[in-house]
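Chemist: structure here, sequence nowhere to be found:
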């Protein structure tokens, strides 16, 4: 195969539909829009309009609200931390914070902070610096000989 022999698959490329080019084209005169009325004109978009019937978004009741101040945390389990230490991705001697977890590939991106949950077992002695942790996670970390420091908004609220 040569560069000059490369072609699109058959049917992969469609020609643009040329409307309003005479009745012989099949899309002449009204260009497939029908006759008269608002929808035959250009610049019309009637989204959600149901022909005068009460639209579904107005028939259904409103529910709940969205809290714009909600914090979105990265959730990390103790088992996941132990797996990263075992795989030599996390250094147990250094402080483990969001940047270290990101570098180790434990989390994909830094959100509003990291929250540690107690799923799994922790054998490594880790010094954690996170936004929050469950009580059982704190107990397991301290039982393994590690320490945990809560930083950020939750630490201010706890004082």
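Modeler: Yes, it's here. Predicted model only: the values in this text are computed from it and were never measured.

Chemist: alpha carbons only for contacts and neighbour counts from here, please
Modeler: Noted.

Chemist: number of residues surrounding residue 102?
Modeler: For residue 102, the neighbour count with other C-alpha atoms under 10 Å is 13.

Chemist: structure two is appended below for comparative analysis:
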């Protein structure tokens, strides 16, 4: 991984691990199966290609998963998480977290899982499958949907 500036890191096509600090970092994994951890600060993480693990940590982070089957953990703070492709797991963590998904709401099948209503949601569009928890708002191309529901839902097109 080469260091461009004090707070900007860009990986290679190999499998890499990077952990930031309390500063506001920009961390891009590029290819490979990377593990990126922003730690403190308001970070920008991008996994790009590969099956990545992305952790925002403390602060209000912006996280882009990229291609591959990724695991995204927002951590504390109000995070904005972009999901683009693959079979992904997203845990927003503490704070008011937002997930951004491509396509209209009618493109996605929405299912609820877990023991408690509102605990875990699974969204599916074609081959893309996204399991989310601790996310308060989902933004699609056509509208936004609150995920703070208080009743049973088996599945629905939203």
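Modeler: That came through fine. No experiment lies behind these values; they were computed from the predicted model shown.

Chemist: give me the TM-score for this pair.
Modeler: Once the chains are laid over each other, their TM-score by TM-score structural alignment, normalised by the length of structure 2 reads 0.27; 64 aligned residues with a C-alpha RMSD of 4.1 Å.

Chemist: and residue 99 of structure 2, what does it touch?
Modeler: For residue 99 of structure 2, the contact set (C-alpha atoms under 8 Å, 6 or more residues apart in numbering) comprises 80-83, 135, 137-139.

Chemist: which is the next helix or strand following the strand or helix carrying it?
Modeler: If you go by DSSP states H and E, residue 99 of structure 2 is part of strand 98-101. Using DSSP H and E, the helix or strand that follows strand 98-101 of structure 2 towards the C-terminus is strand 109-113.

Chemist: same for that following strand, what does it pack against?
Modeler: strand 120-125, strand 155-157 (3 or more C-alpha pairs under 8 Å, 6 or more residues apart in numbering; DSSP states H and E).

Chemist: and the last one, what other elements does it pack with?
Modeler: Using 3+ C-alpha pairs under 8 Å, 6+ apart as the contact test, the elements touching strand 155-157 of structure 2 are strand 109-113.

Chemist: cool, the longest one as well?
Modeler: If you count contacts as 3+ C-alpha pairs under 8 Å, 6+ apart, strand 120-125 of structure 2 packs onto strand 109-113, strand 128-133.

Chemist: tell me which residues in the longest one are buried?
Modeler: Counting neighbours by 16 or more other C-alpha atoms under 10 Å, one finds that the buried residues in strand 128-133 of structure 2 are 129-133.

Chemist: which strands and helices sit next to that strand?
Modeler: strand 87-91, strand 120-125.

Chemist: so which of these is the most surrounded?
Modeler: strand 87-91 (a mean of 21; mean count of other C-alpha atoms under 10 Å).

Chemist: what angle sits between that one and strand 128-133?
Modeler: Per axes from the mean of the first three to the mean of the last three C-alpha atoms, to 10 degrees, the angle that strand 87-91 of structure 2 makes with strand 128-133 is 20 degrees.

Chemist: no more questions from me, cheers.
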